[in-house]
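S.K.: Sequence first, then the predicted structure, then my questions.
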Amino acid sequence: MQYPIEDLIRCVQREISLRQSLFPSLVNEGSMTTDEAEIETSMMVQVAEHLIRHSNQKENSL
């Protein structure tokens, strides 16, 4: 199934929020390092930025 890019962007944004709220506690309990948390969150931010750029390019080409 293919989802609209707007839905994908919202999904990734929810995931970023989840990581930002969950990862600090995982770091505090020792399940994850600060570096791991920052990398994982940063990668998801890059995914969101990529999707947004793609969406903007698609809109501009219409």
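M.R.: Thanks, I have the structure now.
S.K.: use CA for all of it now, contacts and neighbours both
M.R.: Will do.
S.K.: which residues touch the nearest residue to residue 19 once chain neighbours are set aside?
M.R.: Among residues not flanking residue 19 along the chain, residue 41 sits closest, at 6.4 Å (Cα to Cα, 6 or more residues apart in numbering). The contact partners of residue 41, by Cα atoms under 8 Å, 6 or more residues apart in numbering, come to 16, 19-20.
S.K.: Presented hereafter is structure B, for comparison with structure A:
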Amino acid sequence: MSGTTDLDWFKSSYSSAQGDSCIEVAVTEQVVHVRDSKDVSRPAFAVGREGWDRFVRYVAGE
């Protein structure tokens, strides 16, 4: 995915200091980009904001 290197990526505050098993996200107006924090050279993927919101609510048990 081109253009993802200029995004502000962040990990959850729940991530361990070792950085294992983490993803990073970068939020834009239209989409949320997701990548593997252990290998940022791999392609990221993007999901629409509505889909991301539904995913987060599902994981939170709402």
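M.R.: That came in fine, so what should we check first? If you're wondering where the values come from, they're calculated on a predicted model, not measured in any experiment.
S.K.: now what about the TM-score between them?
M.R.: Taking TM-score structural alignment, normalised by the length of structure 1 as the basis, the two superposed chains have a TM-score of 0.28; 23 aligned residues with a Cα RMSD of 2.9 Å.
S.K.: hmm, back to that, where does the residue nearest to residue 19 of structure 1 sit: helix, strand or coil?
M.R.: Secondary structure, DSSP: H, G, I helix; E, B strand; the rest coil: residue 41 of structure 1 is helix.
S.K.: distance of it from residue 57 of structure 1?
M.R.: 24 Å (Cα to Cα, to the nearest Å).
S.K.: Out of the contacts of residue 41 of structure 1, name the ones that lie in helices.
M.R.: 16, 19-20 (DSSP state H).
S.K.: Which of those residues sits closest to residue 50 of structure 1?
M.R.: residue 16 (13.9 Å; Cα to Cα).
S.K.: show me the contacts for the closest one.
M.R.: Neighbours of residue 16 of structure 1 in contact, by Cα under 8 Å, 6+ apart: 41, 44-45.
S.K.: want to try CSV for the contacts of residue 41 of structure 1, with distance to residue 5 of structure 1 as columns?
M.R.: Formatted as CSV, those follow (distance: Cα to Cα, whole Å):
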residue, distance to residue 5 of structure 1
16, 16
19, 21
20, 23
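S.K.: okay, now residue 39 of structure 1: neighbour count?
M.R.: Neighbourhood size, residue 39 of structure 1 [other Cα atoms under 10 Å]: 12.
S.K.: Sorry, slip of the keys, the one I care about is residue 12 of structure 1.
M.R.: Other residues close to residue 12 of structure 1 by other Cα under 10 Å number 19.
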